[in-house]
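**Student:** The sequence isn't on hand, but the structure is:
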């Protein structure tokens, strides 16, 4: 289940304390938007952790639900897997699904394809209006359930044990429900996570720095680690109905075969993540609560992470959340939180996309106080991992900041070219033309008002 934890928001940027234009610079007004851009060639990076750590991750992902309930048996589909998309899905879903299925066949070795026949399908994907999903499952942006064939069936059985994953000994059918009226990127992100969970692990772990199986939402498409987990999930060494201890006995040899580069690496398993910290993070970045309660929860998360002695991505994420939620009330705390989060993310390999999220905020600070060269340098240093992670929304935002910095430095033709590039990515990342123009105006409003001599 993909939780509604908001990682990328741009409206908050105007909370920076430097003077901004009283009226937004309406670069978007009347601007003809270019065609939508899409990523075509995934850049897959092998996991950097040891096979011993990956084995522990596999067990925690596969034999535990997000709620903390134990899953008694490993379950998966037997034989070829057919996926059916119910009528009414956006066109972008079909093209993104084709690319994802190709990756699953190539990188995870799963025999999976599409079918037009709903009755033949093991996995049904149904797209529904966002409000309809939220009405029944307000905490989820999208989700997957076992044994079902349709949304109508889910509404009838949602309070029964029919959709209890812990009662399975094998997988025969699953239904994925995702929103139909959000941006193409949001639909794609849901597609990646929910299809991966329909096929394999059901848990999310905040300790994972390089995985979509993490509710921090930094990774938006399946990573090299995720594909390795799925390849192991469907390897002949494992079978339906295995217990955790049985799977644990097979994993060392299995991972040695699939990931020989993981032998003897020094990055070992992470310490367990206590429920108390998870609860604070979910309050801090979840919906339907007050800003003061969110900020208090982020402060508590930082305190719990510090008490646990973490210096990993969980401590950095706590600081990132604190920075996000302190922008409007305590900009000095926000800046110090972002700086420390960026330092922690930069201290370990494989966390470049997390560092880039922090960099976007730091660049926005620089832009808001007139440090245009600094904003430009921060953006340029972090564009590559954003493109590699296929995050069009973040890429568009960073390019908009870069364009505004170039504009303020008098490099008008460069600014225009970068702005045009940003708009193509924004159409995929943000969706509607109105939303794209609004984002562009929000970035323009960050720049200090020019003084006419």
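**Tutor:** Looks like it arrived, so ask away. Source: prediction; values computed, not measured. Residues are numbered from 1 along each chain as shown.
**Student:** contacts and neighbour counts: CA atoms only from here.
**Tutor:** Fine.
**Student:** What's the local residue count around residue 107?
**Tutor:** Neighbour count of residue 107, defined by other Cα atoms under 10 Å: 16.
**Student:** give the contact list for it.
**Tutor:** 227, 228, 231 (Cα atoms under 8 Å, 6 or more residues apart in numbering).
**Student:** In TSV: those, plus distance to residue 85, secondary structure and neighbour count.
**Tutor:** Shown next, in TSV, are the contacts of residue 107 (distance: Cα to Cα, whole Å; DSSP: H, G, I helix; E, B strand; the rest coil; neighbours: other Cα atoms under 10 Å):
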residue	distance to residue 85	secondary structure	neighbour count
227	22	helix	24
228	26	helix	20
231	24	helix	21
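**Student:** Out of those residues, which is nearest to residue 431?
**Tutor:** residue 227 (27.9 Å; Cα to Cα).
**Student:** ok, that closest one touching residue 101?
**Tutor:** No. With contact defined as Cα atoms under 8 Å, residue 227 does not reach residue 101; the gap is 11.8 Å.
**Student:** buried ones in stretch 406-417?
**Tutor:** Under the neighbour-count criterion of 16 or more other Cα atoms under 10 Å, stretch 406-417 has 406, 407, 408, 415 buried.
**Student:** so the second one touches residue 415, yeah?
**Tutor:** Yes. The pair residue 407 and residue 415 passes the contact test of Cα under 8 Å, sitting 5.4 Å apart.
**Student:** out of the contacts of residue 107, who's nearest residue 110?
**Tutor:** Distances from residue 110 to the contacts of residue 107, taken by Cα to Cα, are shortest for residue 231, at 7.2 Å.
**Student:** what about the closest residue to residue 316 other than its chain neighbours, neighbour count?
**Tutor:** Take residue 316 and drop its neighbours on the chain: the residue closest to it by Cα to Cα, 6 or more residues apart in numbering is residue 341, 4.4 Å away. Using other Cα under 10 Å, residue 341 has 29 neighbouring residues.
**Student:** Quick check: which element contains residue 341?
**Tutor:** Using DSSP states H and E, residue 341 falls within helix 331-346.
**Student:** Any buried residues in that helix, and which?
**Tutor:** So helix 331-346, judged by 16+ other Cα under 10 Å, has buried residues 331, 333-335, 337-342, 344-346.
**Student:** Second structure for comparison follows:
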């Protein structure tokens, strides 16, 4: 399940900025004029394979067991479940124009990198997995906290609504998967649609849990990673390894994992364990939902972030959860104490720099710090921070974050008296912004926010 709102939704520029309007529909129409200039076409990332998982096999084995045998609620699953044989995928409902090519790219990666026998279903034929696109408001009436989700033995939101609460849609009753539904909003940004396709396809075919401790995975509700990673592809290869079979218990899978991982990921055999593999207590998860969620006051979010950090320290964590606690605290302090927010972000960045997969998280911090620098008139510093983050963000395929960084670069170049470089960065940002933010209004709002920061820096 992909939770809403995602940290990667980029609502963090500065709380003093005017809020961006809610996205209306996925953009699938010709570009319209904006400030006298036609928007360029949506940009698309070039196909690329993810870097291999960079952690010890001992840690990966523990992660896989907790992903496979727990639900996100913390409820234990009795047995391994998976598809047997070829997997087919179909789309129904109000399918956005960007969804078919993004699905094709995701399926191609799953075949090449995870070794899955998965492809689009023949038109009109029954599918193993059906992706049902429905209006966000309709989805939230049924599952308010999710931006997209996956269900067993149902192929549509309507069918899930009729079966909800019954054993038929209880994952604990499933060992051999045959029909799975993925419910995705039809009226959101192209990037969110793609992100949902990656995460929910991974859960439809593989493990069902998310773990906040994972620094290098989409199986994590912090949503920093937006497309499938090398770790995720390894998890799916393990999930479908011939040494495993549906119905196996946790103990049976645990006994086979060392040999499977030694064969599939020999580089992980020589690495030392990083530790910190205990499960996050419910109190910390509840604090996350308050600190990052859309409801509640700024003071409530700050108190929740402080609880996150206190629990993380008490648990002795040195992993992604400690860094995320610092990040949440920085986020909560943006509007009230910029210096304290900067210190918290820098502490998060320090931890993330030492974790596999932490580079995209560090890039989020750099974006936040670049925005601070822009607002305070430190334009060369804003440029250096954005330039450091942009290559990482391109590799991570986060169009919304990339567009934001390019807009910061453009404003910094303008303030430094380099109009040609500013124009190039601004034009580059717009195609990514259309994919990442979805509507002309959202693109305009993000440009206006960042231009406002630069104006504050020039007048300060």
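**Tutor:** Noted; the coordinates are in hand. Small disclaimer: the values here were computed from a predicted structure and weren't measured.
**Student:** Got a TM-score for the pair?
**Tutor:** Scored against TM-score structural alignment, normalised by the length of structure 1, the superposed chains reach a TM-score of 0.94; 443 aligned residues with a Cα RMSD of 1.7 Å.
**Student:** May I ask which helix or strand encompasses residue 304 of structure 1?
**Tutor:** Using DSSP H and E, residue 304 of structure 1 falls in helix 291-308.
**Student:** The very next helix or strand once past that helix vs helix 291-308, what angle?
**Tutor:** Sequence-wise, the next helix or strand downstream of helix 291-308 of structure 1 (DSSP H and E) is helix 313-326. For helix 313-326 of structure 1 against helix 291-308, the angle by axes from the mean of the first three to the mean of the last three Cα atoms, to 10 degrees is 150 degrees.
**Student:** Structure 2: matching residues for helix 313-326 of structure 1?
**Tutor:** The aligned range for helix 313-326 of structure 1 in structure 2 is 320-333, by TM-score structural alignment.
**Student:** on average, how far is the matching stretch from the matching bit in structure 1?
**Tutor:** Aligned to structure 1 and superposed, stretch 320-333 of structure 2 gives a mean residue distance of 0.9 Å (mean Cα distance after the TM-score superposition for structure 1).
**Student:** If we ignore the residues flanking it in sequence, what's nearest the aligned partner of residue 270 of structure 1 in structure 2?
**Tutor:** In structure 2, the residue matched to residue 270 of structure 1 (TM-score structural alignment) is residue 276. Leaving aside its sequence neighbours, residue 276 of structure 2 sits nearest to residue 317 (Cα to Cα, 6+ apart; 5.9 Å).
**Student:** Can you tell me the element the equivalent of residue 380 of structure 2 over in structure 1 falls in?
**Tutor:** Alignment note (TM-score structural alignment): residue 380 of structure 2 maps to residue 373 of structure 1. Secondary structure from DSSP H and E places residue 373 of structure 1 in helix 372-388.
**Student:** which residues in structure 2 does the helix or strand just after that helix align to?
**Tutor:** On the C-terminal side of helix 372-388 of structure 1, the closest following helix or strand by DSSP H and E is helix 392-408. Residues 399-415 of structure 2 are matched to helix 392-408 of structure 1 when aligned by TM-score structural alignment.
**Student:** quick one: the matching stretch to structure 1 mean distance?
**Tutor:** Aligned to structure 1 and superposed, stretch 399-415 of structure 2 gives a mean residue distance of 0.4 Å (mean Cα distance after the TM-score superposition for structure 1).
**Student:** counterpart of residue 306 of structure 2 in structure 1?
**Tutor:** Residue 306 of structure 2 maps onto residue 299 in structure 1, by TM-score structural alignment.
**Student:** Now do the same contact list for the residue lying closest to that match once chain neighbours are set aside.
**Tutor:** Excluding the flanking residues, the one nearest residue 299 of structure 1 by Cα to Cα, 6+ apart is residue 322, at 6.2 Å. Residues counted as contacts of residue 322 of structure 1 (Cα under 8 Å, 6+ apart) are 295, 298, 299, 302, 334, 337.
**Student:** Could you do residue 351 of structure 1 as well?
**Tutor:** Residue 351 of structure 1 neighbours (Cα under 8 Å, 6+ apart): 209, 210, 345.
**Student:** how near is it to residue 153 of structure 1?
**Tutor:** Residue 351 of structure 1 sits 40 Å away from residue 153 of structure 1, going by Cα to Cα, to the nearest Å.
**Student:** Check residue 172 of structure 1 too.
**Tutor:** 16 Å.
**Student:** repeat for residue 161 of structure 1
**Tutor:** Taken as Cα to Cα, the span from residue 161 of structure 1 to residue 153 of structure 1 is 13 Å.
**Student:** Just give me the neighbour total for the match of residue 380 of structure 2.
**Tutor:** 16.
**Student:** Pull up the aligned stretch in structure 2 for stretch 434-444 of structure 1.
**Tutor:** The aligned range for stretch 434-444 of structure 1 is 441-451, by TM-score structural alignment.
**Student:** average distance between the matching stretch and structure 1?
**Tutor:** Looks like 0.8 Å for stretch 441-451 of structure 2 (mean Cα distance after the TM-score superposition for structure 1).
**Student:** For residue 56 of structure 1, which non-adjacent residue is spatially closest?
**Tutor:** Per Cα to Cα, 6+ apart, closest to residue 56 of structure 1 is residue 269, 6.7 Å.
**Student:** For burial, what's the neighbour tally of that neighbour?
**Tutor:** Residues lying near residue 269 of structure 1 (other Cα under 10 Å) number 17.
**Student:** Now for the counterpart of residue 170 of structure 2 in structure 1: which residues touch it?
**Tutor:** When structure 1 is aligned by TM-score structural alignment, residue 170 of structure 2 is paired with residue 164. Counting by Cα under 8 Å, 6+ apart, residue 164 of structure 1 touches 145, 146.
**Student:** where do the strands sit along structure 2?
**Tutor:** Per DSSP state E, structure 2 carries strands over the ranges 2-3, 33-34, 37-38, 82-83, 87-93, 118-120, 129-134, 146-152, 176-177, 180-185.
**Student:** Just put these in a markdown table and tack on mean neighbour count and distance to residue 244 of structure 2.
**Tutor:** Shown next, in a markdown table, are the strands of structure 2 (neighbours: other Cα atoms under 10 Å; distance: least, Cα to Cα, whole Å):
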| stretch | mean neighbour count | distance to residue 244 of structure 2 |
| --- | --- | --- |
| strand 2-3 | 22 | 27 |
| strand 33-34 | 12 | 55 |
| strand 37-38 | 11 | 54 |
| strand 82-83 | 20 | 10 |
| strand 87-93 | 19 | 17 |
| strand 118-120 | 18 | 19 |
| strand 129-134 | 24 | 22 |
| strand 146-152 | 23 | 21 |
| strand 176-177 | 16 | 12 |
| strand 180-185 | 27 | 21 |
